[in-house]
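[1] fold the stuff below for me.
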Amino acid sequence: MSQLQRLCVLGLLLLAIYTLPAHAQQLKVSGTVLRPDKKTPLAGAGVIRLSTSTGTLTDEAGRFTLLVKPNDSILVRAVGFRPVVYQVKPELGTTQQLLFVLQEEVQQIREVEVSTAPLLVKRPEEQLKPAIKPPPPVPARPPTLVFNPVSYFSKEGKQRRKLRKYLTKEEEKRQRQEVERLLQEQEEAKQNYNRFFKDNTGYQ
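    Below is the predicted model:
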């Protein structure tokens, strides 16, 4: 055997010696993930190797296969279920069969109280006051009757005096009604404005 052949054989032996422990440390883990009834498989569950953050997903039958190292930790989780962590046993040269049953994660929902109380708005420091309609223009006063001494004591003069008194009373009555109407509108506007405020002093 030539020297070159000896070197090749020696190199192959050294390579086999260094690679054999690495292959021997790999473990094949297989298993099934089930729902809480222990009968229904859980598809799409994640099986993750925590040391490398690599993993796989379960198939439709809930089965999975993963290569790990001894004493590695496996995380099994799924949406809506409590996660499970499992530490691999150092059994070299064998395929470990595992079975995981995930329990549903119950989330408590807080009760919500519905109140029918009216919404009270605190009055700001500066608030626009409701606009009050300006009073309508006062119509022109009735024409003043010209005094005529000749016809003052006549029948026509008496009728004119009665007419003038009547027109004067009607004008005073109309003005009083107009003032009362304006005061009533102002009071209603004040009440409508204050009902939105807690202290009821919004409109001054």
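[2] use CA for all of it now, contacts and neighbours both
    Noted.
[3] so Ala16, which state does it fall into?
    helix (DSSP: H, G, I helix; E, B strand; the rest coil).
[4] that one: neighbour count?
    11 (other CA atoms under 10 Å).
[5] show me what contacts it?
    Ala16 makes contact with no residue under the criterion CA atoms under 8 Å, 6 or more residues apart in numbering.
[6] which strand or helix spans Leu67?
    strand 63-68 (DSSP states H and E).
[7] please enumerate residues in contact with that strand?
    Under the contact criterion CA under 8 Å, 6+ apart, strand 63-68 has outside partners 26-33, 47, 49, 55-58, 88.
[8] of the residues you listed, which pair is most distant in space?
    Gln26 and Val33 (22.1 Å; CA to CA).
[9] more neighbours, these two?
    Val33 (29 against 16).
[10] quick check: that one vs Glu170, distance?
    99 Å (CA to CA, to the nearest Å).
[11] run this one through as well so I can compare:
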Amino acid sequence: MKLYYAPGVCSMAAHIVAVEAGLTLDLVKVDIRSEPHRVEDGRDLKAVSAKGVVPVLELDNGEILTEGVAILLYLADKKPDAMLTPEQGSFEHYRLQEWLTFISSELHKTFSPWLFHPEYGAQAAEVAKERLRQRFDILEAHLATQDYLVGGRFSIADAYCFTIMNWSRGLRIDLGAWPNLTRYLFEIAERPGVRMTLVAEGLRK
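    A predicted model of the protein is given here:
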């Protein structure tokens, strides 16, 4: 399988899940700062996926899968013994879907694009930051009694949450007011699979 990715962006969640599951991926780097986005061999990413954004997962049979949450679920289902999702049909599996939706709609799409495009203006950025603070409060309350988001163990939701929340560092968002969230992110960052991913993407020595 090939994962079309860019270092540190949302595709990193899929990279983390693959490493945690023991799956082998061929990593294909994409320059998301170019327009159109260029694959490392010079192709337009739209030659791989019409959406033209990462992550893109190319299966060994040539099938193309896009959208981060779909890719996370697919990779987890490839290695059920890794237990990166709760059992199908269990209530915890719906909790997983709940958190994946929250991360996608309330965190991911508030960070991006609003805090990565200064041309949108300072007012838009401040509105986005205030919205994020309210979402951080939700995570903080949950993590006061839980080590992970779902089922008492690391899951694909944690890989996704860590990836998005890691953007706080580059954006200089101080998480000091959320100690449980800060502890959670530190502990996720120290997982061997996450460390390996960060090193592979050039984000950690």
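[12] where does the TM-score land?
    Between these two chains, after superposing, the TM-score reads 0.19 (TM-score structural alignment, normalised by the length of structure 1); 51 aligned residues with a CA RMSD of 4.3 Å.
[13] just checking, Gly31 of structure 1 touches Gln97?
    Yes. The pair Gly31 of structure 1 / Gln97 is scored as a contact, 5.1 Å apart, by CA atoms under 8 Å.
[14] of the two, who's got more company?
    In terms of neighbours (other CA under 10 Å), Gly31 is the more surrounded of Gly31 of structure 1 and Gln97; the figures are 17 against 11.
[15] in the strand ranked longest in structure 2, which residues are buried?
    Of all segments of type strand in structure 2, defined using DSSP state E, the longest is strand 26-31. Under the neighbour-count criterion of 16 or more other CA atoms under 10 Å, strand 26-31 of structure 2 has Leu27, Lys29, Val30, Asp31 buried.
[16] helices of structure 2, start to end?
    11-21, 68-78, 91-102, 109-111, 122-143, 156-165, 167-170, 179-189, 192-200 (DSSP state H).
[17] format those as TSV; extra columns: distance to Val39 of structure 2.
    Below are the helices of structure 2 laid out as TSV (distance: least, CA to CA, whole Å):
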stretch	distance to Val39 of structure 2
helix 11-21	14
helix 68-78	18
helix 91-102	28
helix 109-111	24
helix 122-143	30
helix 156-165	22
helix 167-170	23
helix 179-189	28
helix 192-200	17
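[18] wait, which of those helices is closest to Arg38 of structure 2?
    Short answer: helix 11-21, nearest of these by CA to CA, at 15.3 Å.
[19] quick check: the closest residue to Leu181 of structure 2 other than its chain neighbours vs Leu73 of structure 2, distance?
    Closest residue in space to Leu181 of structure 2, ignoring its immediate chain neighbours: Glu140 at 5.3 Å, by CA to CA, 6 or more residues apart in numbering. Distance of Glu140 of structure 2 to Leu73 of structure 2, given as CA to CA: 25 Å.
[20] can you map out the helices along structure 1?
    3-24, 149-152, 155-194.
[21] reformat those as TSV; add distance to Phe64 of structure 1.
    Formatted as TSV, those follow (distance: least, CA to CA, whole Å):
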stretch	distance to Phe64 of structure 1
helix 3-24	21
helix 149-152	125
helix 155-194	71
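[22] to Val101 of structure 1, which of those helices lies closest?
    Among the helices of structure 1, helix 3-24 comes nearest to Val101 of structure 1, with 29.7 Å by CA to CA.
[23] same question for that closest one: list its buried residues.
    Buried residues in helix 3-24 of structure 1, counting neighbours by 16+ other CA under 10 Å, are absent.
[24] count of neighbours near Pro149 of structure 1?
    When neighbours are defined as other CA under 10 Å, Pro149 of structure 1 has 9 of them.
[25] try Tyr5 of structure 2
    Tyr5 of structure 2: 25 neighbours (other CA under 10 Å).
[26] pretty sure it sits against Leu27.
    Yes. Applying CA under 8 Å as the test, Tyr5 of structure 2 and Leu27 come out as touching, 7.0 Å apart.
[27] from Ser168 of structure 2, how far out is Val69 of structure 2?
    From Val69 of structure 2 across to Ser168 of structure 2, the span is 21 Å (CA to CA).
[28] which of these two has more neighbours?
    More neighbours surround Val69 than the other of Val69 of structure 2 and Ser168, with 21 against 13 (other CA under 10 Å).
[29] chain neighbours aside, what residue packs nearest to that one?
    Here the nearest residue to Val69 of structure 2 in space, its sequence neighbours aside, is Leu100; by CA to CA, 6+ apart that works out to 7.0 Å.
[30] list the contacts for that neighbour?
    Counting by CA under 8 Å, 6+ apart, Leu100 of structure 2 has contacts Val69, Ala157, Tyr160.
[31] buried residues in stretch 129-145 of structure 2?
    Those would be Lys129, Leu132, Arg135, Phe136, Leu139, Glu140, Leu143, for stretch 129-145 of structure 2 by 16+ other CA under 10 Å.
[32] tell me how far Lys169 of structure 1 lies from Arg161 of structure 1.
    Computed with CA to CA, the distance linking Lys169 of structure 1 and Arg161 of structure 1 is 12 Å.
[33] let me redo that: Tyr86 of structure 1
    In this view, Tyr86 of structure 1 and Arg161 of structure 1 are 116 Å apart by CA to CA.
[34] ok, the residue nearest to Leu181 of structure 2 touching Leu185?
    No. Taking CA under 8 Å as the definition, Glu140 of structure 2 is not a contact partner of Leu185, at 11.2 Å.
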